[in-house]
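In: Everything below, folded, please.
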Amino acid sequence: MHEQDSIKENVVLQTVPRLPILRSQDTTSDILRVEHHHQPANQKSECCLPKYLISIHLGQPIQLERIIDGQYSHDCLAKGDIMITPPHLHRKLFWDVNADFLLLRLEPKLFASAAYESIDAEHIQIVPQLKICDPLIQQVGLTLKTELERDGLSDRLYAESMANALAVHLLRRYSDQTRKIRTYPGRLPGHKLQQAIDYIQAHLAEEVSLEAIATELDMSPYHFARLFKQSTGYSPYQYVIRCRIERAQELMVQELQSIASIALKVGFASQSQFGRHFKRLTGVTPKQFLQK
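Out: Down below sits the predicted model:
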């Protein structure tokens, strides 16, 4: 596979032997793309992309040779080992046996948003990591893989929430800056919280975006998400799901509509997604709820 584009003055290059077996939907590609790869033995890849790349090894151990910006290195990667590559870093990889890995592509704007209050926000860089063990990244990656397998990671708010969490974690642990990313104690002011809730309620049937809510409140997505959770006990994503299920229950009592129709009416991408969240939060399936 070959992908070649031109972004400003940077040439974008990616060559891998095979396309990913699964990849997330385009609805979230401007912030996060998740790919599950099975690549054949004794092959090579080359890339230079304008994104942050996190690679999580999933399969059997492999011997991996790398040439990164002209520097050679060699490692044995085992299950759970992670590589982190910042944007525009040219790398060539060679491996000896079938490689099974998850690739997360994060947009630079996520990092700018998370670090915007830092004095040197524009100059913060993530230091390349060739082989690390990071339980948080692994947990987030496997959770994203599950969502990818279920519905293609189609929920934008969910993808934004996970991507923002990853960006903040990378800035805190792998940045070249000693200055820490600010934490936000306290809660949203009452009027800001009500403004966020009103926005969510007004847009439940649509694709609710973390960025859109934060913009409405004139805050960064990271700042808003932290204070919203500290104010309500729920992340914005968890809160929206709860609101959608409550709205669905009201419609199921009031109107004679199909479960599929109600699922779409309250903002779920599919009936199966709706059913999964409905049972998780209520303890019964939508059909069982209607039969009560």
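
In: contacts, neighbours, all on C-alpha from now
Out: Noted.

In: Wasn't residue 18 part of a strand?
Out: No: under DSSP: H, G, I helix; E, B strand; the rest coil, residue 18 sits outside any strand and is assigned coil.

In: Next one: it from residue 140, what distance?
Out: Separation of residue 18 from residue 140 (CA to CA, to the nearest Å): 25 Å.

In: What of residue 278?
Out: Going from residue 278 to residue 140 by CA to CA gives 23 Å.

In: which one of those two has more residues nearby?
Out: Set residue 278 next to residue 140 and count neighbours by other CA atoms under 10 Å: residue 278 wins out with 23 against 15.

In: The more buried one contacts residue 287, correct?
Out: No: here residue 278 does not reach residue 287: they are 10.2 Å apart, not a contact under CA atoms under 8 Å.

In: now the other sequence, so there's something to compare against:
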Amino acid sequence: MNGPTHHSIVEIDLDNETGLLSSIPEGIGRRFETSVGGVASVTRPPGSMVFRTNAEFASVLLAPVPNMESAFASDRVQVFDAPVGTLIVNPSNVDRVIRWSVTKQNAAIAFSKKAYTDLATAELDGGNWELQPPRFGHVDVKALRIAAAMAAEISDRAMNALYLDSLFTIFGIHLIRTYSQPRAAGPAKRKPLPKNVAKQVIEYMHAHLAESVTITDLTRICGLSPSYFIRAFTLTFGVAPYQYLTMIRLDRAERLLIETTLTIEDVALQCGFSSQSHLTNMMKRFKHVTPGQIIRTRRPAQR
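Out: Here you go, the predicted structure:
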């Protein structure tokens, strides 16, 4: 075997919803946690470990690893090439042995017990949602796309927690739909948010534009699971929650740029953007104009 023979036991305690990634060593990559889940963009030198988690966990390779060695529980160790996009699903309370002989880059994604149970209940109508790991070396392009978006987001200085919550929900639903035991129940009917609930959610967004707004904050208002809420919100408004929040932040910023003498930096902070450059980038992307252009062409001249 090319890798070291010594294993370290890595247990991630997902009973503690504020420390989903606390057992992943510091200094091997950026990480971020919400009440829904945690994601770490991990870079590790050649090594080995025995990994166990008491909730659902997944790892997606962001760089190829030839001749990876792995096994679940007491199964025979298998040797396989792991290209970019290789997905390894780690069911709860199952040991996984893993060895790698080159630098390993992956996105590690963990879910809190409550969040994952809510997702599974909504998707499987209370059915059996035990995950069935795919074969070693299995490539999942959709999982890669979502995991890469997560890794990019936590590396961005202007990281959006609401966007990450949406990605956690999408990734969790994908795991449940693709790697769970078959069920007989048909798909749940999609319904929009009730009018009074939609009004409360939008009012909350407007009242907290300058703050970090998460899916948990919004679902707390209406008592819905994250997956149901995101679907219902999108059906109601035609865009995902984080997209809607971004647009009302940009609308508010545009008004402040025209109607006040605030600097672009002050406007950015009052509207929930991390910096002047963050506001500028988002305005260029969604409104095809910069804050400076708005000030020059639409703010009344000072007498």
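
In: do you know how far the closest residue to residue 29 of structure 2 other than its chain neighbours is from residue 202 of structure 2?
Out: Using CA to CA, 6 or more residues apart in numbering and skipping residues adjacent in sequence, the residue nearest residue 29 of structure 2 is residue 42, 4.7 Å away. Using CA to CA, residue 42 of structure 2 is found at 36 Å from residue 202 of structure 2.

In: Comparing those two, which shows the higher neighbour count?
Out: Between residue 42 of structure 2 and residue 202, counted using other CA under 10 Å, the more crowded position is residue 42 (22 against 16).

In: Next, work out how far apart that one and residue 20 of structure 2 are.
Out: In terms of CA to CA, residue 42 of structure 2 sits 15 Å off from residue 20 of structure 2.

In: hey, where'd the strands end up in the stretch 51-200 of structure 1?
Out: Under the criterion DSSP state E, counting those that start in this stretch, strands of the stretch 51-200 of structure 1 are mapped to 52-57, 62-68, 71-77, 82-85, 91-95, 99-106, 129-132.

In: List the contacts of stretch 109-129 of structure 1.
Out: The contact list for stretch 109-129 of structure 1, computed with CA atoms under 8 Å, 6 or more residues apart in numbering, reads 31, 82-86, 163-164, 167-168, 170-171, 174-177, 179, 181-182, 220-223.

In: same question, stretch 228-245 of structure 2
Out: Contacts to stretch 228-245 of structure 2, defined as CA under 8 Å, 6+ apart, come from residues 122, 162-163, 166, 190-193, 198, 205, 209, 219.

In: and that stretch, which stretch of structure 1?
Out: Mapping stretch 228-245 of structure 2 onto structure 1 (TM-score structural alignment) gives residues 223-240.

In: Test my guess that residue 243 of structure 1 contacts residue 201.
Out: Yes: between residue 243 of structure 1 and residue 201 there is a contact under CA under 8 Å: 7.5 Å.

In: Tell me which of these two has more neighbours.
Out: Using other CA under 10 Å, the more surrounded residue of residue 243 of structure 1 and residue 201 is residue 243, with 17 against 14.

In: ok, that one to residue 208 of structure 1 distance?
Out: Counting by CA to CA, the gap from residue 243 of structure 1 to residue 208 of structure 1 is 12 Å.
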